[in-house]
Structures are given as structure tokens and as C-alpha cells.
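> Return atomic coordinates for the entry below.
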Amino acid sequence: MKKIFLSVVILFTSLLLTAQQSKPVNVAGPKAGMLTGVVLEGVSNTPVEYANVALYSKRDSSVVGGTVTDSKGVFKIAKLAPGPYYAYVKFIGFETELINNIRITPGEPNVDLGVIRLRPGAENIEGVEIVGERNQIVYKLDKKIITPATIISSQGGTAVDVLENTPSVQVDIEGNVSLRGSENFMVLIDGRPTPLDPSDALQQIPASTIENIEIITNPSAKYDPDGTSGIINIITKKNMLEGISGKINVNADTKGAYGGDGLISFRNSKLNAFVGINYNQRVRTGHRTLENHNIFNDTTLYTLTEGDRGGGRLSAGIKAGIDYSITDKDIISINGRVSQMAFERNSTNNYTEYSLPYSSAYELISISDDNSKRSHDFYSGNIMYQHLFNDDGHKIEASVNYQAGTSDDISLNEKTTENGTLLLGQKSTEIGEDRDIRIKVDYVYPISDKYKLEAGYQSRLESEAEDYLYYEADLSTGEYINIPSFNNNSAYTRNIHAVYGMFAGEYSKISYQLGLRGEYTDRVMEHEGDDEPFTINRFDLFPTLHTAFQLPAEQQIYVSYARRIERPRNWFLEPFLSWMDAYNIRTGNPELLPEYIDSYELGYLNQFEDSYFSFEGFFRQTHNKVERTRTTYEGNIMLNSFENVGTDYSTGVEAMYNGKLTKWWTLTATGNLYHYLVKGELYGKEFEQTSINYGGRLSNTFTISRNTRMQLDGMYRGPSATAQGEMKGFFFSNLSLKQQLLDRKMTLTLQVSDIFGTGKHEAYIYGENYYSHYVFERDAPVFRATLTWNFNNYRPDRKSRNGESGDGDMQIDDF
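Have a look, this model is predicted:
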């Protein structure tokens, strides 16, 4: 899948250059000829999907036609006039194949070139020295596909480090990820959901275990409609060579982070089995300042906070699985995972409190030690069965996915005077259990070469239960005593049943796909102390449309629409009060409505010599917009919650350029610009906030020698508005060096993150009778080293057994 756009780039180049340099074809005779063939990988004999086939006239070397191969490696070029031709078959990472002496005649109008085998050109396989380079980003009609191996700065990091260099994605300096300005998106791992919040899930996946990342901003009806801004699908590595092979990575940095992972695989003609293990400890430290103003009548209370903050993330786990071909048309896959995650945060803050007009009652200098730890242990299992009715893509697939886990949170906040006298002690614990069962059936029926029908059913059965206990310190003894009035427990169940249908077709140079998904949601939330549970029984429809227009010189325009939903997370709804620290308290809002999103996109792709350019325009409207809110709770204590604030509108453009400036210098430049408007009513008052948001990235890759590459990246994210204030912009840059050793069996990567220490998170929040200014600056730069060893010629499988990269892959461009 990652090769798709790379292959299209080659085809665009050949067609564009020839079209610009040559006269139109002048071949006499009726255009009834047809050229067909099959393209396979020379090493593994597997089909090469999206290989480019460009056909030229021998009479004047003008381009006659071109196409790309389908999932079986098959290609077809029709409406050919009689005459002599030659063809080039090209695919990034493979040597170009020239097929000469092709002749179409009235007596033999159909020519079958048979099997064309491409020789590899991008790796060291079975002792053969191969030179080449894979592209960082591949564009498909409905997604962008990111290749982590090409992003040197992500080596030894996580999925978040990969996404720092990805179009449509923004990452702040605390590792929080947003997709087109929204933190509400869905994360899938190999097409299956994760129980974690999106940013937490991405920060626990090692970059070295990822084959590619799919960015899907307007998913088709086959996908779950959850997520304001779309889906990020993580495709993990699997081996494609027969026999035993594997890969081991170890890493460490100057802030105390360290870790490693390994994967070993066995494969033959019937069976593919793998076992993987990972352990990674991440460390993030920095400095925080916060200024709060709380106004009461004619008095303003000031609270100034300054201190150091540290944090760590532990992720460890083991996974295993097998794929077995029962027959040529029946495949069964079984895999499982056991994981442990822990998130720890600690800080020591100096507080200065005073009032204007001055009053000694509000004057205080204190120190607060805040410590929290959250752990989540979970396990999951999946079984999938696929039956192929024939070789034209007619198939049915059924799967069951089960995952369950336990969580344990503990928080301790102690506030003391400068001489160590305890002024306040707060401790809370929260223990929870969760379970998620998904049953899914997908059916694909190709009506003809140009038309395809898909349909499916899915059930999502989710449940959670949590117990919360709150303690305060006895200031005379230091003993922590439970406060029953703050204790709470909650139980949450949500069952979603869905059906969908899609129809895809082709007319002339237009490809299209229509989809409709219907979902029934049954949700019950019970909370201690409430007489009646909070319930939802609702049926929703989610239409989708994807269309592509083929332009001259193989340029392409695509248009899409999708309706989506963002359902409130469980802890957004919990109606009880819980203390965050001495100055912040939090409560959920069980009356929250889900967000409904209408998303429109218009895109353009073009290819030039050794480069390509893409341009995307988008408009997204979110109804029942949910935002985090802050109000005064009591004195200088702030209440944090969630509200439906109204409607927001995002209208913007994204552009990307990738090209070789010289033989040794490749540049990737991306930029985005969009207008953001949010308006509605909050706490009885109407509001309207607008901002012009912009940002960009530059990634420079320098090929120093056959075994040495260097990468220099820079990223800027501009300021943006919120319902209660604004976020300031920031910039940072990274430098990486990759050196291959021991006949390319081992790789050493050295990195420097945030070279100039410019990354920071700054926000202003305004409200009636209060004001906040927050700044967090991480400790930088950070130096990291990663060592990778491949044994027995490990090669990642670049597509799954059925030719798709993950669950719900849209095949509109197969025609």
C-alpha cells in the first residue's frame, strides 16, 4: 500500500514529459486492440499492485496510454490502433522493465504479454546488493500512507514521532496529537480499535514496529463513523520472506528514556506465524508557569505558579499470531496481545497568592508536590476467517475481536509552607474494568470489471465500571482520611449495531463510490446517588461519497463527503467531582450530546520530473461542538468540565511538494492554512471566536553515501482560537543521521530533537470574572541513539494476504 502513490508518480512523470515533448499519435486504423499482462515480484512471485505500465508508439515515441496494475498484478490497456509499440513497467523500489517489439494487427488485435517479473531495487535480499529509496508519503483516493522507515527522526521513538512529519496532523510539545485541528479522531491498530485515548495509544506504539500509518480524513461507510476529523490506522510489520527471520531494536536518550522491541517470524506457502515483544520507558520533563486571576466584586485574587514537571510513559507487551491458508480460497487468522501501560507525572510548584486591593487574608507563599500514576493492563484476541468465491475479488470475511482490561489510577497532592508545614493533602484512587467485543461480517461482490457492491454488519458491545475514592490529610497527624461525600462509582454500557452498503463504479474517466451506514446506539450510564440512569436510544445515518476525475497527463481531481459522529468519552460524562490538584477540580457532564460532523474535501494531484505536488481543500462543520471549559469553583479554585458550546466551522487548504532537488538532496514541504470559526452559547452568554490558523513543515533528506543519510526537519504550528481563548504558535526542528553497518544488516541512528529548545505550549483562557495564562517549555535538546539488527534478511510485508493494508480499505481505484 505504501508504494501506491510512488508508482503513480513514475507513471505521471513519463506521461507528462512525453505529452509535453511529442506530437499527438497519428496511427491509422480502428482502435480495437488490447494489451494485457501480469506483474509479479521477481523474488517472492507475489503480485505487484499499482505498478505503472506506460505504452509508447514506436513510430514517434509518443505516449499512447497507461494504467496501473490491480491487486492481482493484472493490467489492461484497451482501444489501441494497429501498429508497433513498446512499454515500460515501473515501480518504486524495483528496476524498470522494458518490453519491446509489441505489435497490434487487425488479425491479432489482442496481445498478452504474460508474466512480467520485476527485480527488486531497494533492499539487500539474499545477498544481492540493491540500491533505491522509498517515498515518505503515498497518496490514495481516500487516504495518505506514511512510511516510518523513511523518517529518520522517528527511529527509536513512537507513532507520535512519525506523525510530527505527516500532512494533516499536528503534534504539540507535550505529545498531544490533533488531526486537522481536532483531537477527536479514531485510532485503529491493524484495522481494529484500541481501548486507549488517541494520543495515549499513539505514544505507546514503537515506531520500529510500524510498517505504515494511514491518515483517513473522510473514511468510507465501511469504517466506524467515530471521530470528528477521521481515522489514524496503524499497520504493524509482518514478514514476507519464507523461513525464519526477524528484527531487533534498542534505543536510549539523554533524558533517561530507554527501550527495545523485537519481532521474529516464520513463513511458508501455507503458514505465517510471528511473535513480537516490546518494552519502552519514555521520559518527558519541562518547566511550567501559570497565572490565574479570579475576580469577586471589587477584589481580584492572583495565583502565580512556577515549577518543574516530569513525566514518564511505560509500555510493554507481547503479541503473537498465525495466518493459515486452509485452501487456496480459505484463510484463517488468529492473533493476540497482552500489554501493560503506565503513565506517571510529577511536579514541584511554587505558588504565590495575593489580592488587589491588598488583604493579608489572601497572601500566601507555598509549595505543592503533585504526583499521579495511571496504569492500564489489557489483553486482546482476534479471529478472522476469509473465503474467496473466485479470483475476481468476490469474497466474504467474518471476524470477532475481544479485548478487556483493568486500570488503576492514584493521585497525591501535598501543599506546604516554605518551612515544610503541611497546609493541604489530597489523595484519590480510581479502579476500573473495561470490556469491548466486536463482531463483524463484510461481503464484496464485483458485479463486473467496472462495478462493485459491498455490504456488512457490525456489533460493538462495550462496558466499563469505575470506583473513585477521595482522601484528605489530617493536618495534625498527616494521616489520610477518606471523605465519603466525594466517593463515587459508575457503570457504563454501550451497544452499537450497524449495517452498511457501498456501490463503486466507473464511467469514462470518472470513478465513484456511494456509501450509507446506519447505526443504532443503546447507552446506559449509572451513577451512585442518581435515581435514574442516563440513557440514549438513537438511530443515525452516515452517508459517504468519493469521486475521482482523471485529467489529461494523468492528473487527478477527487471529491469526497462523509458524515461522522464524535461520541463523548466515558470520563467526559461522569457527574461527580474529583480533585486534580490544590487549585483545580473536575467534573463530567452526563447531558453532553454527541458531535455530528459534515466533512467535505476537494483534492488535486500532479506529477513533474522527479517530484510531485498535491493540493487539498476542505470544509468541516461540527454540530453540538464539545469543548473543555473552566469556571471559578470557589475562591481561586477552578472547575474544569465539558459543554456543548455550539457549532464550529473549519475551511482551509493543505499543499505538499516532494522532489529531488539534486541527486543527493530530497525535499518534502507541506503547508496548511485554514479559517476557524466557533460560535454558540456558553453559560448563558452568546460568543463568537475566529482565527486564521496556519502551519508548515520542511523535511530535507541528504544522501551522503550509499550507507549514510542525514535528515533535517523543521515544523511551525500557528496560533488558533478556542471557545474560551487562544493557543499560541510554536516552532521546533530535529536533526538525524542514519548509518548502515555490517553489510547493511545493522543500522545506527543518531538524533537530536528540538535542536534550539524552541518548542513550547502556551495558552490564554478568558471567562467571566477570571483569566488564565499557561506556558509549558520542555527540556531540550534531547539526544537519542537507536541500533537496529535485521537477521535472515527480514523484509516487512507491504500488504496483507488479501491485498489490503487494513480493515476497511477502499478499492475504488482498482478499476
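> Only C-alpha atoms from now on, for both contacts and neighbour counts.
Fine.
> give me the number of residues near the nearest residue to residue 279 once chain neighbours are set aside?
Taking CA to CA, 6 or more residues apart in numbering, and ignoring the residues beside it in sequence, residue 279 has residue 316 as its nearest neighbour in space, at 4.2 Å. Other residues within reach of residue 316, judged by other CA atoms under 10 Å, total 20.
> Grab the most central residue of this structure for me.
residue 232 (2.8 Å; CA atoms, centre = their mean).
> and the longest helix anywhere in the chain, what does it pack onto?
Taking DSSP state H as the criterion, the chain has its longest helix at helix 4-21. Judged by 3 or more CA pairs under 8 Å, 6 or more residues apart in numbering; DSSP states H and E, helix 4-21 is in contact with strand 52-57, strand 63-68, strand 83-90, strand 137-140, strand 595-608.
> if we compare those strands, which one ends up closest to residue 436?
strand 595-608 (22.1 Å; CA to CA).
> Give the next helix or strand downstream of the closest one.
Following strand 595-608 in sequence order, the next helix or strand is strand 611-634 (DSSP states H and E).
> which ones are touching the residue nearest to the centre of the chain?
185-188, 213-216 (CA atoms under 8 Å, 6 or more residues apart in numbering).
> Equivalent analysis for residue 330, please.
385-388.
> and with 6 Å instead?
Taking CA atoms under 6 Å, 6 or more residues apart in numbering, we find residue 330 in contact with 386-387.
> Tell me how far it lies from residue 801.
Distance from residue 330 to residue 801, counting by CA to CA, to the nearest Å: 11 Å.
> What of residue 76?
Residue 76 is 23 Å from residue 801, by CA to CA.
> who touches the spatially closest residue to residue 364 that is not a sequence neighbour in this structure?
Counting by CA to CA, 6+ apart, residue 364 lies nearest to residue 353, which is 5.0 Å off, once chain neighbours are set aside. Going by CA under 6 Å, 6+ apart, residue 353 touches 302-303, 363-364.
> Show me which of those are buried.
302-303 (16 or more other CA atoms under 10 Å).
> coming back round to it: neighbour count winner among residue 76 and residue 801?
Neighbours were tallied for residue 76 and for residue 801 using other CA under 10 Å; the higher tally belongs to residue 76 (16 against 11).
> Buried subset of the contacts of residue 232 as a PyMOL selection?
In PyMOL syntax, the buried subset of the contacts of residue 232 is picked out as below (16+ other CA under 10 Å):
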select buried, resi 185+186+187+188+213+214+215+216
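> Can you name the two of the contacts of residue 232 that sit furthest apart?
The span of the contacts of residue 232, defined through CA to CA, is set by 185 and 213 at 14.1 Å.
> Next, the second sequence, to be compared with the first:
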Amino acid sequence: MNFRLFIAIFFLGVSQAAFGQKAAVTGAVVDKKDGQPLEYASVAVFKTADSSLVAGAVTDAKGAFTLEKLKPGNYHLRVLFMGYEAGYVSGINLTEGQRLSLGKVSLSRGSALLNQVNVTGERADVSSRIDKQTFRAGQFESAKGGNAIDVLKNLPSVSMDGQGGITVRGSSGFLVLINGKPVITDAQTVLSQLPANAVENIELITSPSAKYDPDGKGGIINIITKKGATDGLAVSANIMAGLPSTTDHGNKENPKRFGGDLTVNFKKNKWDVSISGNYTRNDNAGYREGDVYTKNFTSGIITRFPSNGERSFDKYNYAGRASATFTPDSNNTFSAGFFIGKRYQARLADILYNNTASDLNTGELISSTIYFNSNLQTKEGNFSLGNLDYTRRFRNQSTLTASALFESARLYGNTCNRNLGYPDMTKVLQEVRNPYENPIDGYRFKLDYSVNIGKGKLESGYQFRHDRQNGKFDYFVDPATSQPDAERFRGSAKTRNQVNSVYTQYSGRQQKLEYVAGLRYEYAARTVELSYDPEPHKLDLSNLFPSVNLLYNINEKWKTKAGYSKRIQRTNNFELNPIPEREHSETLEQGDPDLLPSFIDLAEAGPVYNFKNGSVFVTAYYQHIKNPIQRVNSVYADTILNRVFTNAEAARTFGLEAGTNLQPAKWWSLYLGGNVYNYRIKGNLEILGVSSTVNNKNWVYSLNMNTSFKLGTTWSLQANVNYLSARPTAQGEDSRFLVPNTSLKRTFMDGRMAATLQWQNMDLGMKQTQRQRITTSGRDFYTTTNYIYETDVFLLNLSFNLNKPGGKSRLPNSEFGDKEF
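Okay, here's the model as predicted:
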């Protein structure tokens, strides 16, 4: 019944296109300086005779607006947008049934914004809308030569830990969009393949509306990439090279750092074409210190196996992207894109273990063994995909958009554990290998329709998405051992995911109040087939996802926002795969084919204040999470821990985030963002059939700061710091993590060329930067590992721009395969 109800609502929205209309006025609101469209600008039409308000509308993502059902007469138009001077169009004379196009209505930036532009030569660094905050990527100089993660980690709601894990308001699950297109992949993987130099803006959508996929408990991050000049040819090129860090961890080889990217854009008449390619080699040196013990209450033995040694990464990726947009007329737009790329990672962990077995009661030493474990884990992924989009605009300014995407990815790798004697490391005690192949194919189809009704806009749509994965996993031990469950370590795991969804939402403005409210219905089916299990593991879900966002404009400086949305954190295939992998000598890792997705209720509210030299926002938020997905430990054997995925009963987060963008002086700008929240997880945990209870909570805070100094017309200095405090987990705590950076920039050739010297991970021998300790414990085990990464790294980035780019480029990105890398 729910599905039929939403199908009816969807087609009710579509049927509005057939309704008869009176006179109408259409147009588009743009920035007078650069011609960029202004979304969510307020447009109102008044009678000329008495200046009474007749109708109003809010512009869409392309700045377009439509005012319909107007009677014949004389009118004038007023356009308002935060940070811009009001725009007026007078002398509008309408006749019965006339559809008058005003073309582009240009707005000049207000004095506060103009002052900032005059000083920096760039657009505002931060802007706030009813459903999102937008951050200009170019303000973060330390990200130059890096990837999109290096930009993203500076946002006030975002933090990154020592493992590279990204969280939004403390949640590791969030949906990534590339130019509005969903990327149902692991965020760290997909963003690491996108050069920072290609990113124009980042939109943070913490309370998404119903038109977006409900994936991700942390909300949505939309990456807007750069595009060519308004008309003509634009070329952007960057090269990066770096030195090994000044700290020595005794690694076998020095890390290599170099890369480059090139983007060529051409726009002329009806065509807009973008081609880009990049190669990045960015190794990481490091070290780890671990301490573990397990208790065997049956035999009365406690086994300790502290360890230390190298933990380094060799990493590279390369990719090519191409897109083309063809606009034969003002009513039709065709666009297509293609992507092909490769990513490789080799993690080397050469660890020395000192194992002892002692009497659990007396502490008397029973046995002692020292051995060396050389652990090499390789992962490779070859990705290719294509997308095709079509948009049709009708006479009543309604739009119909159809989108299709297909991806094929070939993922494969191996984990090899070699236990060697010590100090005689020529003697091989045991070798364990876990090779695998994991191909994945997926596709998505979307159909969206929007039409202006009354003083607002009704949007409705349907989406179908499907992905399948056929993983083959093997297990070899030499010399062979007597392991009763060895067959469980090899086999195949086939996963199928299919989601049908429909949505409808209405947005508009009533005097000072802007609003967006909608509802989404989804039917999702998941099947996991295992080679050793005759019965497939199935899960069917039917759910509603409501959302509402409000923004009230108190005056020209003050506004306040509030929002609510229901979200889902889906399981990925890695979390569902129960075939164990010997990730380390001391660790097995496996998933659960019956793992449940998490359901999240998000609510937030807070004010935004704009003043002459900047802006500030404060947002209070609350999250309630049902079935939070956790990675926890249990004891597999005396010297091996089993790391598994499971569901806890519930978790909740409440917190406060704030950010400000200031310009205290013409030569000094400051960006500061902070987040503090209280996280609690509680309830029962089922770990491989064994039940336990968890109840852990604590306060967590993070701070991201970025400050820039203009040292002249061509020189600038920037410093930034990212800090994340200690935070609770289901079985323990992750320690704090600190990363400070500094960059010095010099521009040449009227700004078309720039050289940036970066000092990353500043530490100066204080041993405070790039370190993180992860601790977990249970009734019969305790483990703590301190990960130490390289510090004081120097990079040089050179960039060149011919016709400085700006705006959106619809270059595609991996949608499915990256998630399983």
C-alpha cells in the first residue's frame, strides 16, 4: 500500500505539467561578476499600482525561477539573496496567457562580500543555505598536490583519525556525491582518487532532503569539481614532488612522493567538454607498538604477545576522466561521462613478537618464544564506468531528468604472513596466504521531475539501483597444520543488493520563512550466498524516510535553521563476508552475512550570523542510531584475536558545532571550526554466538583551524591544524590525533602560475603529531596498539592555469567498486 501511495503521489506531481496557466514570468538569477547561478535566491513580484505582493519563488540549482498564474497587468520584480545587493526589474507588462522571459537577472555582491573579494580576489569561502553549507576548496593551501580528503578534513563537522578514517559529527558512515551524483563507496577510497586541485567546492549536507539517497548516518558530502572558462579553452596543470620525512622509523625503503594532474576544458556554443587525468604516488612510512594478552580460563593460562616494528604503505593511483555536455537548445541537455582508473596499495608490517605463556593465578612463566612476522597485504582495483544524462525543460519551466550509470570493477589482492625465526630469520616457521578475487558490477537508473506549483516547487522521482559481487577467497598454510575449521577459510561469497525508491518533496518560501519537506519510500532486497552454506542469507526491507528543513530570515544579518531527516547506514560486502582473512599474525578478520543496517534519526537547529568581515554559525544536533554497526574483538586462539562486525543495540549522539570565517585585517583571514559531542553506545553485542553487554560513553571534540597571511601581492603564508580528541568505542577507546601543517605560496604570471612549499605533519621532535593509540578489551583479552606515522614532510607543488576554472564539471567517479577496495 505504501508503494502504491507514493507512485500515485509521484504521478500526481508529474500531472501538474498539464494544468492550464495564466500569464507567467521566468528568468535566472546570477552573480554579476562571474555569471555563476545563485541557488535559493528569493524572487517576488509586486503590483506597480500599490506595491502589493502578488507571488514569490525560490531559485533552483541553476538560478532559474518561474512565477505563474499572474493576471494581466503591470508589475515589478525584486530579487534578494544573502550577501548581495537587492535586484529590481520594473516595467513588466503582462497580457492574458503571456509567458515573459526576463533572461538573466544579475546581482551585485554586497559591500561586505565585495570587500572580501577585493582583498582576496576570490569568492566567499563559506556560504550557508537552507539545506547545506558550502566551503571553497581553494582556501586550504595545505591540500595542494594531495587529494579530496586533504580538503575535506578541514571542515568543522569533519575529522580524520590515524587510520585515515573520516567521520562527520562522529559518524563514519556518510554518502559521497560527486557533482550531485551518488557514490555508494567507501569515502576514503573514492576521495583519495580525486586530486585536491580538481575540487572547486565542498557542500556539507547534514540534514538531507527526501530527493537524496538516505544512505549515511552522517549525512551527505557533495564534491563540486572545477570546470572550464565561461567560453573558450581552459587548461589546469599541477605537479607535486616530496622528500622523505625527517624522522626515521627504520623502514626498509624511503617513501616515494610525486604526481601530477592535467585538466582541459573547452566550452563553445552548444558544447562543453572536459578531459582530465592524474597520477599520484604517495607512500607513507610508519611504525607500530602493540601489547596484547588473552586469558584461557579453562587451562588457567595467560598469554602475552607484545610486538613492535615497521608499518608502512606503498600507494599509487592513476585515472582518466572525460565528459561532454551538449545543449542543442534551451530546452534540452545531453551529457555523458567515462572513467577508467587503477588503485594499488601494499601494506608492509614487519613485526617482532615476544610471546610468553604464564600461569593465570600465580604468574609463573611456562614458556617463551620470540619470532619475526613479515606481513605483506596487497590490494588492487581496476575501475571503469560510464554515465548518460538527459534533461528536458518544458514550456511551464518544469524539468524532467533521466540518468543512467554502469560500473565494472575488478578487485583482487593477497595477504601473506611469514613467521620467521629470530634472530635467525632464514628459518620459515609458517607461511599463510589469503589470495582473493572480488569482481563487482553495478548500475543505477534515476528519473526526476520538478514543477513550480503555487509559490514553491514540487519534486518527485524514482530510482532503481542494483549491484552484484562474486568473491572468491582462498587459504594456504605451509607447512600444513591440523586446523578443524580450515575449510571455513576458503570459498565464495556472492552478494546481491537491489533498491527501488520513490520520493516527493515540496520547497518554497512564505515571507521570511523558507522550507523543504518531503517523504521517500524504499524497498530494498539483499541476498548473500556462501559456498559452504546451502541456505542463502536474505534481508528484505520496506521503509519510509521523512525529512523537513526550515530557514527563517530574521533580518539581513541573522537567520536560523532547523532540520530533521531519517537515514540508513547500509552494510557493505566486506562487512557481510564471513570468510576469515589472516590480516596479521595476531588477527583474523571476518564479517557477518546477517548483519543489519543501521537506522538513524537526525535533528539539528541553530543560527547563522553574517557581518561585515565574516560570518559565524552554531548548530546543535542529535542522532539516535538503531543497530549501530561495530567492529569488535574476541579470542580465536591463545595468540590470535578474531575481529568481527556485529550490531549493537543502540547509540546516540548529541553535540554542538560552530564555525566562523573572519577577516580581521586586509592581510589576514581566519577560518575556525569546532565540534563537541557526547557519544554513548549500549545494549547487547553478539560476537560469533557469544553475548556480551556494552555501555560506553564519553565526550569527544575536534578542532580545525586555517589562517592565511598575505605577505605582499605575490606571497602568502598559511597554517592549519586538525585535532581530534580521544573517543569511546564499543570495547574501548581511540586516543587523540593531531596534525599541523604550514604552506608558503608564491604566484607568477599574474596569478596563472603558483609554487607552493608545504611543511606537513609538523612535529619538530616533540613526538606529538601523527600518533594514535587504539585500545580494546573484554573479559578474556586486552589489546592496545600505538600507530606512529612519519612527520615533518616537505612537498613542492607547482600549478598552472590558462583561463582560471570555475563552476561544475561533471566528470564521473567510481560508484560501486571503490567501496570494496
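> Kindly provide the TM-score of these chains.
Superposed pair, TM-score by TM-score structural alignment, normalised by the length of structure 1: 0.83. Supporting alignment: 724 aligned residues with a CA RMSD of 3.3 Å.
> so what corresponds to the residue nearest to residue 279 of structure 1 in structure 2?
Taking TM-score structural alignment, the alignment pairs residue 316 of structure 1 with residue 318 from structure 2.
> follow-up on the earlier one: secondary structure added to the contacts of residue 232 of structure 1, as TSV?
Formatted as TSV, the contacts of residue 232 of structure 1 follow (DSSP: H, G, I helix; E, B strand; the rest coil):
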residue	secondary structure
185	coil
186	strand
187	strand
188	strand
213	strand
214	strand
215	strand
216	strand
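> how close does the lengthiest strand in structure 1 sit to structure 2?
The single longest strand within structure 1, with elements called by DSSP state E, is strand 299-327. On superposition with structure 2, the mean distance recorded for strand 299-327 of structure 1 (mean CA distance after the TM-score superposition for structure 1) is 1.2 Å.
> Name the nearest residue to residue 774 of structure 2, ignoring sequence neighbours.
Closest to residue 774 of structure 2 by CA to CA, 6+ apart is residue 734, at 4.5 Å.
> What are the boundaries of the strands in the stretch 201-350 of structure 1?
Under the criterion DSSP state E, counting those that start in this stretch, the stretch 201-350 of structure 1 contains strands at 210-216, 231-236, 243-253, 258-267, 271-296, 299-327, 330-356.
> Could you dump those into JSON lines and include distance to residue 503 of structure 1?
Shown next, in JSON lines, are the strands of the stretch 201-350 of structure 1 (distance: least, CA to CA, whole Å):
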{"stretch": "strand 210-216", "distance to residue 503 of structure 1": "19"}
{"stretch": "strand 231-236", "distance to residue 503 of structure 1": "21"}
{"stretch": "strand 243-253", "distance to residue 503 of structure 1": "40"}
{"stretch": "strand 258-267", "distance to residue 503 of structure 1": "36"}
{"stretch": "strand 271-296", "distance to residue 503 of structure 1": "33"}
{"stretch": "strand 299-327", "distance to residue 503 of structure 1": "29"}
{"stretch": "strand 330-356", "distance to residue 503 of structure 1": "25"}
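> can you tell me which of those comes nearest to residue 484 of structure 1?
strand 330-356 (26.2 Å).
> tell me, that closest one lands on which residues of structure 2?
Going by TM-score structural alignment: strand 330-356 of structure 1 matches residues 332-358.
> Checking residue 7 of structure 2 next. Helix, strand or coil?
Following three-state DSSP, residue 7 of structure 2 is assigned to helix.
> burial count for it?
Other residues within reach of residue 7 of structure 2, judged by other CA under 10 Å, total 19.
> can you tell me how far it sits from residue 432 of structure 2?
For residue 7 of structure 2, the distance to residue 432 of structure 2 - CA to CA - is 54 Å.
> hang on, the earlier thing: ok, now how distant is the equivalent of the residue nearest to residue 774 of structure 2 over in structure 1 from residue 645 of structure 1?
Alignment note: residue 734 of structure 2 maps to residue 727 in structure 1; criterion TM-score structural alignment. Noted for residue 727 of structure 1: a distance of 18 Å to residue 645 of structure 1, by CA to CA.
> more crowded one of these two?
Applying other CA under 10 Å to residue 727 of structure 1 and residue 645 shows that residue 645 carries more neighbours, namely 22 against 16.
> Can you tell me the residue that sits opposite that one in structure 2?
Aligning on TM-score structural alignment places residue 645 of structure 1 opposite residue 648 in structure 2.
> My guess is that match contacts residue 686. True?
No: here residue 648 of structure 2 lies out of contact with residue 686, judged by CA atoms under 6 Å, at a distance of 7.9 Å.
> rewinding a little: how about the longest helix of structure 1: buried residues?
4-19.
> now swap in stretch 36-49 of structure 2 and tell me
36-48.
> Run a quick neighbour tally on residue 260 of structure 1.
Using other CA under 10 Å, residue 260 of structure 1 has 21 neighbouring residues.
> residues touching it, list them.
249-250, 278-279.
> likewise residue 439 of structure 2?
The neighbours of residue 439 of structure 2, taking CA under 6 Å, 6+ apart as the test, are 409-411, 469-470.
> top of these by neighbour count?
Result: residue 409 is most packed of the contacts of residue 439 of structure 2 (other CA under 10 Å), 26 neighbours.
> Report the contact partners of that one.
So residue 409 of structure 2 contacts 382-383, 439-440, 817 (CA under 6 Å, 6+ apart).
> and which of those is nearest residue 579 of structure 2?
Looking across the contacts of residue 409 of structure 2 and measuring by CA to CA, the closest to residue 579 of structure 2 is residue 439, at 16.3 Å.
> which position in structure 1 aligns with the closest one?
Using TM-score structural alignment, residue 439 of structure 2 pairs with residue 433 in structure 1.
> For residue 555 of structure 1, the count of nearby residues, please.
16.
> Can you name the residues that contact the closest residue in space to it that isn't next to it in sequence?
Take residue 555 of structure 1 and drop its neighbours on the chain: the residue closest to it by CA to CA, 6+ apart is residue 606, 5.0 Å away. Neighbouring residues of residue 606 of structure 1 by CA under 6 Å, 6+ apart: 555, 612-613.
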